[in-house]
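*Asks:* whatever this is, show me its structure:
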Amino acid sequence: MLVAATFISCVWAAKNLAVFHAKPSLDFLDRVLNSDGTVRAKSLHLPDILTFDDQTHILIWDGDDAQLDRMRNHPDVAHLESDQIVRIQPFNTKTAAIGIRNAYRELDVIEPVKTAATNSTIVTQTNTAGWGLPRIAQRNLPIQKQYTYVSSAGAGVYVYVVDTGINTAHRDFGGRATWGTTTTAGNVRTDDNGHGTLVAGIIGGTVYGVAKNTSLVAVKALDKDGSGTVSDMLYGLQYVIQQKQKNPSRKMLANLSLGTKKSTALNQAIEAMARAGIAMVAAAGNGNDQGIGQNACNYSPASSQNAITVGATDQYDRLAPFSNYGQCVNLFAPGVGVTSTYIGSTTATNTESGTSFSCPYTAGIVALLLGESQVNMSPADILSNITSLATSNVVLGLGSTRSPNLLAYNG
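*Replies:* This next block holds a predicted model:
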């Protein structure tokens, strides 16, 4: 699979994506892809078919106009589209890798308080770096410089970070970050951009993270420039769903801090992931080229009806001007001036802004919920819980955006 993924990444502009609701036969593919319409040796030059479940099969191939016409006119093809670029979703990126040194002092624990659902205690972290963690742990401003959370902290939950990779050696991950797969060209097995590491730290870092005991798995679908393709994404998502198929009882979710123009193929894959019981948390996106927020329903994966889509706010609970908005957004979370783990060393940090970083705050809360749950909650149950927990009517500046006035809260 990695060989095919590498080839596809190198020639992305020539690729096509076809969505089927029933797996196409090899005879069908031969007839469609060969100019004379005849069946040839089925082992030669056939494209990749990614099967997500019995309802979603996506064909990825390089095709000419004649092949496209034959594919387009075939009744078994539910949707046909061209591959397109997918990008990370930071805004006003700053690069400043520094040591965290004193941030690694022992976390403080308040007098143990049993939670209703489990034997977890409530923990208070007083060495918070930045405002994001404290904000999701309190209902109202002003922000207190502490973060409270259940001591289970996402233990037993796997979060698949579909991004640029993770600096798995970073001290803040405490050995809980591992490499899953790479679907970009070159089979690079490191985060050569930094974005994915920053995202992973917000989800599950010991100091910077929401769910401090969760397991983090790198799925590298974006390159050193923070770019990939929808097809790269599809290979990454197929890897994630395969992990669920191999481990049906595993509590797991995926974080998608990236975006592209609306893609039916990508959205269909996400819907299949939800049917498999995998929660998908997506960035709402960072607007147009001028950094002005747009309708999230025009982008993927933000527009997927089965994604938990997250917009960005600042430390004053104002809608970030770059944040996408609208009815496809489920809630908002901190996304301006967010500090987390980075690349370059085992203690590096960075501060950035974007819906890319609102997304992992919410993914971390999902991990907390799954860790505390006595059953493997469905994605629909998770969305209901996340929105029910959220703080209502504190986000400023939503105006006529038709967005829900909900701010992420860790319960």
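*Asks:* from here on, contacts and neighbour counts on C-alpha atoms
*Replies:* Noted.
*Asks:* and N298, how far is that from K15?
*Replies:* 22 Å (CA to CA, to the nearest Å).
*Asks:* ok, now T128?
*Replies:* 45 Å.
*Asks:* which parts of stretch 366-382 are buried?
*Replies:* For stretch 366-382, the neighbour count (16 or more other CA atoms under 10 Å) marks 366-372, 376-380, 382 as buried.
*Asks:* show residues contacting it.
*Replies:* The contact list for stretch 366-382 (CA atoms under 8 Å, 6 or more residues apart in numbering) reads 117-118, 150, 152-159, 210-211, 214, 249-253, 274, 277-280, 306, 386, 410.
*Asks:* first-to-last residue distance for it?
*Replies:* Length of stretch 366-382, first residue to last, CA to CA: 7 Å.
*Asks:* and if you look at stretch 196-210?
*Replies:* 16 Å.
*Asks:* spit out the contact partners of the nearest residue to T401 once chain neighbours are set aside.
*Replies:* Nearest non-adjacent residue to T401, counting by CA to CA, 6 or more residues apart in numbering: G326, 5.3 Å away. Contacts for G326 (CA under 8 Å, 6+ apart) come out as 295-297, 401-404.
*Asks:* and L222, by the same measure?
*Replies:* Contact analysis of L222 by CA under 8 Å, 6+ apart lists 86-88, 163-165, 184, 228-229, 232.
*Asks:* same thing with S304?
*Replies:* 267-268, 270-271, 328.
*Asks:* if we use 10 Å, what do you get?
*Replies:* The neighbours of S304, taking CA atoms under 10 Å, 6 or more residues apart in numbering as the test, are 262-264, 266-271, 280, 282, 296-297, 328-329.
*Asks:* cool, and G37?
*Replies:* 28-31, 67, 70.
*Asks:* dump the residues you listed into JSON lines; add neighbour count, distance to H21 and secondary structure as well.
*Replies:* Shown next, in JSON lines, are the contacts of G37 (neighbours: other CA atoms under 10 Å; distance: CA to CA, whole Å; DSSP: H, G, I helix; E, B strand; the rest coil):
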{"residue": "F28", "neighbour count": "15", "distance to H21": "14", "secondary structure": "helix"}
{"residue": "L29", "neighbour count": "18", "distance to H21": "15", "secondary structure": "helix"}
{"residue": "D30", "neighbour count": "22", "distance to H21": "19", "secondary structure": "helix"}
{"residue": "R31", "neighbour count": "17", "distance to H21": "19", "secondary structure": "helix"}
{"residue": "Q67", "neighbour count": "16", "distance to H21": "20", "secondary structure": "helix"}
{"residue": "R70", "neighbour count": "15", "distance to H21": "18", "secondary structure": "helix"}
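*Asks:* spatially, which two of these are the most separated?
*Replies:* F28 and Q67 (12.1 Å; CA to CA).
*Asks:* so which of the contacts of stretch 366-382 are in strands?
*Replies:* Residues of those located in strands (DSSP state E): 150, 157-159, 251-253, 279-280.
*Asks:* hmm, back to that, out of the contacts of L222, which is nearest to T197?
*Replies:* The closest of those, once distances to T197 are taken by CA to CA, is G165, at 6.6 Å.
*Asks:* another one to check against the first:
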Amino acid sequence: MFKLNYFALLAVSLPIFAASAASPSKLVQTDTSNFVENQYIVVFNSAANAMSKNAFKAQLAANADSLVNKYNVKIKLRFDDVLNGVVVTADKQQLTQLLQDENINYIEQDQYITLDPVMSTKAVQNNATWGLDRIDQHDLPLDTNYNYQEDGSNVTAYVIDTGIRNSHQEFGGRASSGYDFVDNDNDASDCNGHGTHVAGTIGGSTWGVAKNVNLVGVRVLNCSGSGTYSGVINGINWVNNNAAHPAVANMSLGGGVSQAIDDAVNNLVSSGVTTVVAAGNSNADACSFSPARAVQAITVGSTTNTDARSSFSNYGSCLDVFAPGSSITSAWYNSDNATNTISGTSMAAPHVAGVAALYLDENNSLTPAQIDSLVSSRSTKNKVTNPNAGSPNELVYSLNDNNLAPQVEYRAHVADLGWLAWVEDGATAGTTGQSRRMEASQMKLVNSTMQICYSAHVANIGWMTPVCNGAVAGTTGQSRQMEATKVWLNNAPAGCNIEYRAHVAGMGWLGWAQNGAQAGTTGQSRRMEALQAKLTGNCN
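*Replies:* Coordinates of the predicted model:
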């Protein structure tokens, strides 16, 4: 299981000064021991949207220079967009002086963030990986297919993480480096794996949700998965300054409560970048972690392939949606065709980031707030078991059902083989050339309010009672051959037809029947071996 270590802020043993008429700054204190010694994030009073961009940057520079001149602190970083602040190194005496500066809104001690080692499992992808398979359908069982209406080709996804292996075959030249804030250069290559895995889920050609999205790596964590909140904010700031719109950002990372990183994320969203964050892997309230608690971000919890909340997943009212996060296969960093299967809300978040890219490709004028609303309104409701107190019972859904053509899906129960895989729209369910009897069938419609009903003619029984919408027609466990079928639609629009045909022993494929007519034979003791079905005409 992949997990994130969460570290809150150190409770610094310094006094909090009483408010004066000048509204002195506030030292944000929480309860961690994983602080960066003598390093603080200082946020000034002026809001980023209170003036023009150039004026804002000029004021920030003046404020930073003032700190150096008045308190002799060292400025390590300046955030000129998503946060009206700087990172300074200061001793206790200098910190005491900073706390009295009326131009400072709050001060927060910087902290480290570290990724735990990734746990891998062996996996073989059969058609679509389960996570992709889950997000394009409302109900279980999975059908092994991943359907998509858009591919994200007009969208850029920013992966704020450990970097990306841009040359990986999953990306087909669509991945590039933004900036590396670990080595301070333009090569954001991944030497950890986490960022490449996340990018593969967002936009890999095999493992990805949005299969043609542009991917940009912003490296804020080193080869061991370690970094600081100030470094992460620096990456957020870079995305804010450089984003090619429409854009999404993914942050599969987190730590203890941090007003600074929450503010930075919220400001990135306000700039027009839909931002998706992991809820965290502590099996705790996501509102106790940042940036999971950032109000404007889309915060994602994790589910298993049975729609249960993953045992590690955080939960609660700060969550926006759940997505597949347990045992997710994606690209890996150590070769151009490497894969790994890992778990975590880090794996759930990029499913949602990919879906956001699909929504933006569908309509590139959507705002982050509208994307957030669509994620909720289109989600699959009330399927997650044990979502825990306060969590929305919503599972991300990738399709726009209003734009989907209806499809018929069906499968066959075959002697000695049991139930075969679901197929759709004219494909063969059952076997041919193997002399195996078909014993039962199931049929269903997707993307439709119509009802599909069907009946089976079974040896020594005759026509059985009709069933509808996924129920079993025929018999299982009785060694009885199915000989014919009838299929029809209820509530179908004028001009919409269901056509179907049977493959019969000694006869092969018979002609197409439609709308309740018989396909197959009766009274000849000939086994039905396979079935094909399709919708024709105007069925929308």
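*Asks:* if we can go back for a sec, tell me the one of the contacts of L222 of structure 1 nearest I241 of structure 1?
*Replies:* D232 (14.6 Å).
*Asks:* middle-most residue in structure 2, spatially?
*Replies:* In structure 2, the residue lying closest to the centroid (CA atoms, centre = their mean) is H351, at 1.8 Å.
*Asks:* tell me the counterpart of that residue in structure 1.
*Replies:* Residue pairing (TM-score structural alignment): H351 of structure 2 is matched to Y361 of structure 1.
*Asks:* let me see the ranges of the strands in the stretch 301-411 of structure 1.
*Replies:* 307-313, 331-334, 338-341, 349-352, 391-392, 406-407 (DSSP state E, counting those that start in this stretch).
*Asks:* want to throw those strands into CSV with distance to I58 of structure 1 and mean neighbour count?
*Replies:* Shown next, in CSV, are the strands of the stretch 301-411 of structure 1 (distance: least, CA to CA, whole Å; neighbours: other CA atoms under 10 Å):
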stretch, distance to I58 of structure 1, mean neighbour count
strand 307-313, 19, 32
strand 331-334, 30, 32
strand 338-341, 35, 27
strand 349-352, 35, 22
strand 391-392, 39, 19
strand 406-407, 35, 25
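*Asks:* would a markdown table of these with distance to D62 of structure 1 be doable?
*Replies:* Below are these laid out as a markdown table (distance: least, CA to CA, whole Å):
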| stretch | distance to D62 of structure 1 |
| --- | --- |
| strand 307-313 | 29 |
| strand 331-334 | 38 |
| strand 338-341 | 38 |
| strand 349-352 | 37 |
| strand 391-392 | 47 |
| strand 406-407 | 43 |
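*Asks:* nearest to A218 of structure 1, of those?
*Replies:* strand 338-341 (14.3 Å).
*Asks:* quick check: the closest one compared with structure 2, mean distance?
*Replies:* Average distance, strand 338-341 of structure 1 versus aligned residues of structure 2 after superposition (mean CA distance after the TM-score superposition for structure 1): 0.5 Å.
*Asks:* in structure 2, what stretch matches that strand?
*Replies:* Taking TM-score structural alignment as the measure, structure 2 aligns residues 328-331 with strand 338-341 of structure 1.
*Asks:* ok, stretch 154-161 of structure 1 next?
*Replies:* Counting by TM-score structural alignment, stretch 154-161 of structure 1 lines up with residues 152-159 of structure 2.
*Asks:* gap between the matching stretch and the chain center?
*Replies:* A distance of 14 Å separates the centroid of the chain from that of stretch 152-159 of structure 2, by CA atoms, centre = their mean, to the nearest Å.
*Asks:* what does stretch 357-376 of structure 2 give?
*Replies:* 14 Å.
*Asks:* now do the end-to-end distance for it.
*Replies:* 15 Å.
*Asks:* again, but for stretch 391-408 of structure 1
*Replies:* End-to-end distance for stretch 391-408 of structure 1: 6 Å, by CA to CA.
*Asks:* if you count neighbours, what's buried in that stretch?
*Replies:* For stretch 391-408 of structure 1, a neighbour-count test (16+ other CA under 10 Å) marks 391-392, 395, 403-408 as buried.
*Asks:* G256 of structure 2 and S282 touch, don't they?
*Replies:* No - under the contact definition of CA atoms under 10 Å, G256 of structure 2 does not touch S282, with a separation of 11.3 Å.
*Asks:* one step back: how about the ones in strands among the contacts of stretch 366-382 of structure 1 in JSON lines, adding neighbour count and distance to T341 of structure 1?
*Replies:* Converted to JSON lines, those look like this (neighbours: other CA atoms under 10 Å; distance: CA to CA, whole Å):
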{"residue": "V150", "neighbour count": "24", "distance to T341 of structure 1": "22"}
{"residue": "V157", "neighbour count": "23", "distance to T341 of structure 1": "20"}
{"residue": "Y158", "neighbour count": "22", "distance to T341 of structure 1": "19"}
{"residue": "V159", "neighbour count": "30", "distance to T341 of structure 1": "16"}
{"residue": "K251", "neighbour count": "24", "distance to T341 of structure 1": "24"}
{"residue": "M252", "neighbour count": "29", "distance to T341 of structure 1": "22"}
{"residue": "L253", "neighbour count": "27", "distance to T341 of structure 1": "20"}
{"residue": "A279", "neighbour count": "30", "distance to T341 of structure 1": "24"}
{"residue": "M280", "neighbour count": "26", "distance to T341 of structure 1": "22"}
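*Asks:* so which pair among the residues you listed is furthest apart in space?
*Replies:* V150 and M280 (22.3 Å).
*Asks:* list the buried residues in the host helix or strand of K534 of structure 2.
*Replies:* Here K534 of structure 2, judged by DSSP states H and E, is contained in strand 528-537. Applying a neighbour-count criterion of 16+ other CA under 10 Å, one finds 528-535 buried in strand 528-537 of structure 2.
*Asks:* count the neighbours of the aligned partner of A278 of structure 2 in structure 1 for me.
*Replies:* Matched across to structure 1, A278 of structure 2 falls on A283, judged by TM-score structural alignment. A count of neighbours around A283 of structure 1, defined by other CA atoms under 10 Å, yields 37.
*Asks:* isn't A283 of structure 1 right up against F357?
*Replies:* Yes - assessed by CA under 10 Å, A283 of structure 1 is found in contact with F357 at 7.9 Å.
*Asks:* so how many other residues sit close to the nearest residue to A13 of structure 1 once chain neighbours are set aside?
*Replies:* Sequence neighbours aside, D83 is the residue nearest to A13 of structure 1 in space, at 6.7 Å (criterion: CA to CA, 6+ apart). Residues lying near D83 of structure 1 (other CA under 10 Å) number 23.
*Asks:* I am finished for the moment; much appreciated.
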